[in-house]
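In: Here is a sequence with its predicted model. Questions after.
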Amino acid sequence: MSRKTIALGALLAVGSAFTATAQQRPQEPQPDLPCDAFRKNDDGEWVAKRTVMVPAPFGMVEIKADQVVEEDLQERLDAQCK
């Protein structure tokens, strides 16, 4: 093996280690949801009672009245709004 190949392999290994470490940082907890703005429908899914803005990892998201919410928000509502 040439020195260039060994050096390149070492750089790639170090870069991969930094990338893996960066991806393992814990996420900040998301703010509380307005539980009073949601209800469960007959199928057990969370539905917005009114148009409401909710915090998401990438910013605020508008949920329209009578809209069934996405799976990740279903899980957050299950955990928070019992």
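Out: Received the coordinates, thanks. What you see is a predicted model, and the numbers here were worked out from it, not measured in a lab. Residues are numbered from 1 along each chain as shown.

In: For the rest of this, base every contact and every neighbour count on C-alpha atoms.
Out: Fine.

In: Just the strands from the chain, written as ranges.
Out: Taking DSSP state E, the strands of the chain run over residues 38-40, 46-48, 52-56, 59-63.

In: ok, and here's another one to check against it:
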Amino acid sequence: MSINGSQMWETAEQNSPELPREWTLWRYRWMPQMAGKYTLLARAVSQREQQQLEDENPKDGSSRVRRIQVSVAGLK
């Protein structure tokens, strides 16, 4: 996961699927410091971190980086 436009990546928690190609669930605990709009980036990498950051064909529906837009309001 990246919360700073891919300048730094952090590892999310992931469950262990029973089969190699099985869907997996993951979570990333993030505590924003202030209200506002944020873009979180998520990507999957192999154990050797073989994953391209840029999507060569963004119109084919297979983006390598998932952009998640969030709005945070009312922090105390």
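Out: Great, that's in hand. All of these numbers come straight from a predicted model, not from anything done at the bench.

In: Mind checking the TM-score on these two?
Out: With the length set by TM-score structural alignment, normalised by the length of the second structure, the two chains reach a TM-score of 0.24; 34 aligned residues with a C-alpha RMSD of 3.9 Å.

In: Let me know which of the strands of the first structure is tucked in deepest.
Out: Scoring the strands of the first structure by mean neighbour count under mean count of other C-alpha atoms under 10 Å gives strand 46-48 as the most buried, with a mean of 21.

In: helices or strands next to it in the packing?
Out: If you count contacts as 3 or more C-alpha pairs under 8 Å, 6 or more residues apart in numbering; DSSP states H and E, strand 46-48 of the first structure packs onto strand 38-40.

In: ok so, going back, can you lay out the strands of the first structure as a markdown table showing distance to residue 73 of the first structure?
Out: Shown next, in a markdown table, are the strands of the first structure (distance: least, C-alpha to C-alpha, whole Å):
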| stretch | distance to residue 73 of the first structure |
| --- | --- |
| strand 38-40 | 11 |
| strand 46-48 | 8 |
| strand 52-56 | 9 |
| strand 59-63 | 11 |
